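J.: A predicted structure for the sequence below; I have some questions about it.
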Amino acid sequence: MIAGAALALAVAAPTWAADPVKIGFITKFPVPFFATMENAAKDYAAANPGIELVFGQGASATDIEGQIAQIESMVTQGVQGIALTPVDPTVAQALDKAVAAGVKVVLMDNDIPGWNGRTALATTDNYAAGKIAGEYLKSVLKPGDTMGILEGVPGVPSLDDRVNGMIEGLGGLDVKIVGRGATGCTEEQGINLAEDILTANPDLKSIYAACGPPAAGAAQAIRNANLAAKPILVGFDFCCGEAEALEAGIEDATVAQFPAKMASLGVEALVKAIRGEPVESLIDSGAALVTKSNMADFQ
């Protein structure tokens, strides 16, 4: 009789894995890359009933206070987990408070160095992806050629890795870096910095941009410059006007991430963690080289 009652109770009671979860999903700023991530998170939730998503986003690539406010708002709204693309390591203090309140945290896109509060990191291996760009540049440049580098936001590990990985990918090729600076991952700053570098170096051989918007900005600067010989342009992200620049032959290559995969893997890891299931601490969503000849495979 006791065994029968226990069996009936076990059948009637919902399993923990079936319990609904409420998740905050916070991205850095409004560009297509993060819109793709949001859409993928929505698709994942639609395909897996019981997941409620609350979305938040910062205003720019340097909107630290805005992201902190989003984190605090998610905790107030009672989320059980937060999936976050951290805009800066200094948001860790707000995340510490969330974790102390029992909220699980999965980081996406980039890590927070030295912060141990995350359950998992779903990301592109940005250093390895940067090497893909550098290896391509090595194949088309020769010793003594010049290069300008359009950085993203210095101090953000994933963006720094894209530059450092590219340099390693050059494999010791003697390339002279004649200009280098931050762009905030914006097209406007990309245009301005590329114009400055091209003005000072009209025979520039190459430009590497660590984010999609400044790559598109560099393409515009190259158009405007009316140079005798176009520099080789390599970007990162395959977004924000890069497809048009590749099609026009102004951008030569870029490195594509897989933001939809990154988002779905991040949400999946967070749901598993909330439901008490094991989760890998590092989840690599991959990267690939895109050129005009294969870009249709990535659209």
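T.: Perfect, thanks for sending it.
J.: every contact and neighbour count from this point should use C-alpha atoms.
T.: OK.
J.: let me see the ranges of the strands in the protein.
T.: Secondary structure of the chain (DSSP state E): strands located at 21-27, 51-57, 81-84, 104-108, 120-123, 146-151, 176-182, 206-209, 232-236, 253-257, 282-284, 287-290.
J.: kindly reformat the ones you listed as JSON lines containing distance to residue 139.
T.: Shown next, in JSON lines, are the strands of the chain (distance: least, CA to CA, whole Å):
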{"stretch": "strand 21-27", "distance to residue 139": "35"}
{"stretch": "strand 51-57", "distance to residue 139": "39"}
{"stretch": "strand 81-84", "distance to residue 139": "36"}
{"stretch": "strand 104-108", "distance to residue 139": "31"}
{"stretch": "strand 120-123", "distance to residue 139": "27"}
{"stretch": "strand 146-151", "distance to residue 139": "14"}
{"stretch": "strand 176-182", "distance to residue 139": "16"}
{"stretch": "strand 206-209", "distance to residue 139": "12"}
{"stretch": "strand 232-236", "distance to residue 139": "11"}
{"stretch": "strand 253-257", "distance to residue 139": "12"}
{"stretch": "strand 282-284", "distance to residue 139": "26"}
{"stretch": "strand 287-290", "distance to residue 139": "13"}
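J.: got another, please set it beside the one above:
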Amino acid sequence: MSASARPASTTSRTRTTARALAAAAGCAALLASAGCGSTAVGAASSKPVVGLITKTADSGYFQALRAGAEQEGKALGVDLRSYAGTGETDSATQIKAIQELVALGAQGILITPANSDVLPAIADARTKGLLVVALDSPTDPADAVDATFATDNFAAGRSIGQWAAATVDTKAARIAMLDLNDAHVPVDVARDQGFLAGFGIDLADPKVIGDETDPRIVGHAYTGGDAKGGKAAMEQLLARDPSINLVYTINEGSALGAHEALQAAGRAGQVTVVSIDGGCDGVKATTAGQIGATAMQFPLRMARLGLDAVIDHALTGDVPPSSPGLAFFNTGSQLVTDKPVGGLYSKGSDWGSKNCWG
């Protein structure tokens, strides 16, 4: 990703000394260091081992995470072992991967946790000396991992909510909320609640999805985070209220499915759709007017910083700090739309197409 893809609003973090140290000393010196882990690493690989565990392998977002980690791993001389679940909530595959990495004597693990079921395995890995870094998906509690690099999803949701509030008639809004699934993982909750707060809807409990009493909300439906689920969820809520005119979506895959359902119902030109992710397909949909605005996040940056953190910890024992006021390091987001509104900073889809992922 180009430097321009790292928004100026993102908290600045100096690049760790890991790359310089690894390049100067070589992997052999790293492995010889008393602080670099057990001799099992040397038996398994001639390079320090770091694991990357994502929720799925077929998502463009997680493919971008992997690309960022592979690029940084090559620069650092790291043996990156990649694993992926079969779905958003496949904790069993993630647990097996954690156990395998522990057995290999890995230096650390980068993980997008499927759900709370993986936390005991993470805790076991940490007790055995591995640095565990969450990417994209914060854990609950936050200190279940050593560090987290993620988008401030509440802020990302709030930005598209503020844009929507400045774009549609807020008093006449009929809102469809297309969420992820009934597990209500932190990223799902934060995006949903951020959007509603940005739109000006009172939140009952900001840690809970669906407890609002505002009559403008038609309902919440689950998408599974893909186009098929987005289409089905949109159809479900349209059946409940055909007058829906504003649609929040958890990600751009579900937004594209929602657009398909709206098009089939003859409503596509009458409904505003907003989303979060910043993938290239989503930016194209923004250019085409299928998505009114999206909040771009930066998965390559997450992966690079996460991998740097693991190697830096192996060399120095340091653990990266969180951003001020947050329980994680915020890698930033950028509102992308071709319909800018006053008082809200945004970039156009031309910029988005040059800085998107996937």
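T.: Right, received. Where do you want to start? Just so it is clear, the structure is predicted and the values come from calculations on it, not from any experiment.
J.: most tightly surrounded among the strands of structure 1?
T.: Highest mean neighbour count among the strands of structure 1 (mean count of other CA atoms under 10 Å): strand 81-84, with a mean of 29.
J.: tell me, that strand lands on which residues of structure 2?
T.: The aligned range for strand 81-84 of structure 1 in structure 2 is 108-111, by TM-score structural alignment.
J.: tell me the counterpart of residue 53 of structure 2 in structure 1.
T.: Residue 53 of structure 2 maps onto residue 26 of structure 1 when the alignment is built from TM-score structural alignment.
J.: list the contacts for its match?
T.: Neighbouring residues of residue 26 of structure 1 by CA atoms under 8 Å, 6 or more residues apart in numbering: 55-58, 67, 70-71, 82-85.
J.: let's go with 7 Å and repeat that
T.: 55-57, 83-85 (CA atoms under 7 Å, 6 or more residues apart in numbering).
J.: want to throw those residues into TSV with distance to residue 264 of structure 1?
T.: Shown next, in TSV, are these (distance: CA to CA, whole Å):
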residue	distance to residue 264 of structure 1
55	14
56	16
57	17
83	10
84	12
85	13
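J.: quick one: neighbours of residue 29 of structure 2, just the number.
T.: Residue 29 of structure 2: 13 surrounding residues under other CA atoms under 10 Å.
J.: over to residue 79 of structure 1?
T.: 21.
J.: distance of the one residue sitting closest to the centre of structure 2 from residue 303 of structure 2?
T.: The structure's structure 2 has its C-alpha centroid closest to residue 136; by CA atoms, centre = their mean the separation is 3.5 Å. Computed with CA to CA, to the nearest Å, the distance linking residue 136 of structure 2 and residue 303 of structure 2 is 9 Å.
J.: likewise residue 350 of structure 2?
T.: 25 Å.
J.: just to revisit the earlier point, how close does the match of strand 81-84 of structure 1 sit to structure 1?
T.: After superposition onto structure 1, the average distance of stretch 108-111 of structure 2 to its aligned residues comes to 0.6 Å, using mean CA distance after the TM-score superposition for structure 1.
J.: list of residues touching that stretch?
T.: Contacts of stretch 108-111 of structure 2 (CA under 7 Å, 6+ apart): 50-54, 130-135, 306, 310.
J.: thinking again about what came up before, dump the residue contacts of whichever residue in structure 1 pairs up with the residue nearest to the centre of structure 2.
T.: Using TM-score structural alignment as the criterion, residue 136 of structure 2 maps onto residue 109 of structure 1. Contacts for residue 109 of structure 1 (CA under 7 Å, 6+ apart) come out as 85, 122-124.
J.: nearest to residue 75 of structure 1 among these?
T.: residue 85 (16.3 Å; CA to CA).
J.: which one of residue 350 and residue 303 of structure 2 has more residues nearby?
T.: Remark: of residue 350 of structure 2 and residue 303, residue 303 carries more neighbours, 31 against 14, as counted by other CA under 10 Å.
J.: surely that one meets residue 71?
T.: No. Counting by CA atoms under 7 Å, residue 303 of structure 2 sits too far from residue 71 to count as a contact (9.3 Å).
J.: how about stretch 192-206 of structure 2: buried residues?
T.: For stretch 192-206 of structure 2, burial by neighbour count (16 or more other CA atoms under 10 Å) applies to 192-199, 201, 203, 206.
J.: between those residues, which is nearest residue 225 of structure 2?
T.: Among the buried residues of stretch 192-206 of structure 2, residue 192 lies closest to residue 225 of structure 2 (CA to CA), at 13.2 Å.
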